[in-house]
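*Asks:* no sequence on this one, just coordinates:
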């Protein structure tokens, strides 16, 4: 975990590697739960028998489930002390270069890309790259935008 004692210290660290977090296992139970919550029951995510005969050979996690791991990974990778709040503001880019087979362990690395001063705080951009051991390609690459309130 990278901890910054202030927003000023964070500003000075643009370009820094924030480390690695994880793994988080995307079990079939977790995938099924996500399907229920989002009402996305596409067979490739929940029908193990049918998915076994697909090109993937197994069920795969929803891309948005993989993306949802941004929150717990960032919680472990970036802490700014002495601020009122850190809020999700959005995403600039999101790509899913390769699917996540059920049961995969997902890990993430992060880089602090930009800190832009805003009234009452700053807008912070962090590039997250999520990977699984069975692939040379990332499973998700996203530029996460946060607002930090001083």
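*Replies:* Looks like it came in fine. Treat the numbers as computed from the prediction; the structure is a model and nothing was measured.
*Asks:* all contacts plus neighbour counts: C-alpha atoms, from now on.
*Replies:* Fine.
*Asks:* Would you point out which residue is most central in this structure?
*Replies:* Most central in the chain under Cα atoms, centre = their mean is residue 70, positioned 2.4 Å from the mean C-alpha point.
*Asks:* Can you give me the distance of that residue to residue 43?
*Replies:* Separation of residue 70 from residue 43 (Cα to Cα, to the nearest Å): 25 Å.
*Asks:* With residue 90 instead?
*Replies:* Distance from residue 90 to residue 43, by Cα to Cα: 29 Å.
*Asks:* let's bring in a second model and compare:
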């Protein structure tokens, strides 16, 4: 969906939607471990992880966080005249529940604020919740900031 800057600003306070489900299987976890060189056993050693409170391997928190980009492609509206958008970081981020290997997650995003930082640069702040299928507690809660160059 493409919207004008004016219509985008009018969306402040609105939920942008809910993404599709993303499977977080052991292959994805192992691939992430290779990319980041984070081989902590709770992520990659099913036998040892079985003896933890998690009962098996879990995704890296940063793996779950990294899926926000794919979720955002589905949910964030495109701004008319936008040349590019960039990740500006997080104001807040909490990992609330582990994502066990084999589970699916999805993102729920809300537009909290839009401000013009400089002429042609919009700063957007989003509330992001990553839900775990079949669980009450979300995997993470974040306040994400992005810049759009229009």
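*Replies:* Cool, got the structure. Just so it is clear, the model here is predicted, and its values are computed rather than measured.
*Asks:* Give the aligned equivalent of the residue nearest to the centre of the first structure in the second structure.
*Replies:* Correspondence of residue 70 of the first structure to the second structure, assessed by TM-score structural alignment: residue 68.
*Asks:* which residues in the first structure form strands?
*Replies:* 2-4, 17-26, 78-80, 85-95, 104-118, 121-131, 140-149 (DSSP state E).
*Asks:* Number of residues surrounding the residue lying closest to the match of residue 70 of the first structure once chain neighbours are set aside?
*Replies:* Spatial nearest neighbour of residue 68 of the second structure, chain neighbours left out: residue 107 (7.1 Å); criterion: Cα to Cα, 6 or more residues apart in numbering. Residue 107 of the second structure: 27 surrounding residues under other Cα atoms under 10 Å.
*Asks:* Can you check which helix is longest in the second structure?
*Replies:* When the second structure is scanned for its longest helix (criterion: DSSP state H), the result is helix 26-36.
*Asks:* between that one and strand 103-118, how many degrees?
*Replies:* Orientation of helix 26-36 of the second structure against strand 103-118 (axes from the mean of the first three to the mean of the last three Cα atoms, to 10 degrees) gives an angle of 40 degrees.
*Asks:* Over which residues of the first structure does helix 26-36 of the second structure lie when aligned?
*Replies:* Using TM-score structural alignment, the residues of the first structure aligned to helix 26-36 of the second structure are 28-38.
*Asks:* May I see the buried residues of the longest helix of the second structure?
*Replies:* 26, 29-30, 32-33 (16 or more other Cα atoms under 10 Å).
*Asks:* Mean deviation, that helix versus the first structure?
*Replies:* Following superposition, helix 26-36 of the second structure is found to deviate from the first structure by 0.5 Å on average (mean Cα distance after the TM-score superposition for the first structure).
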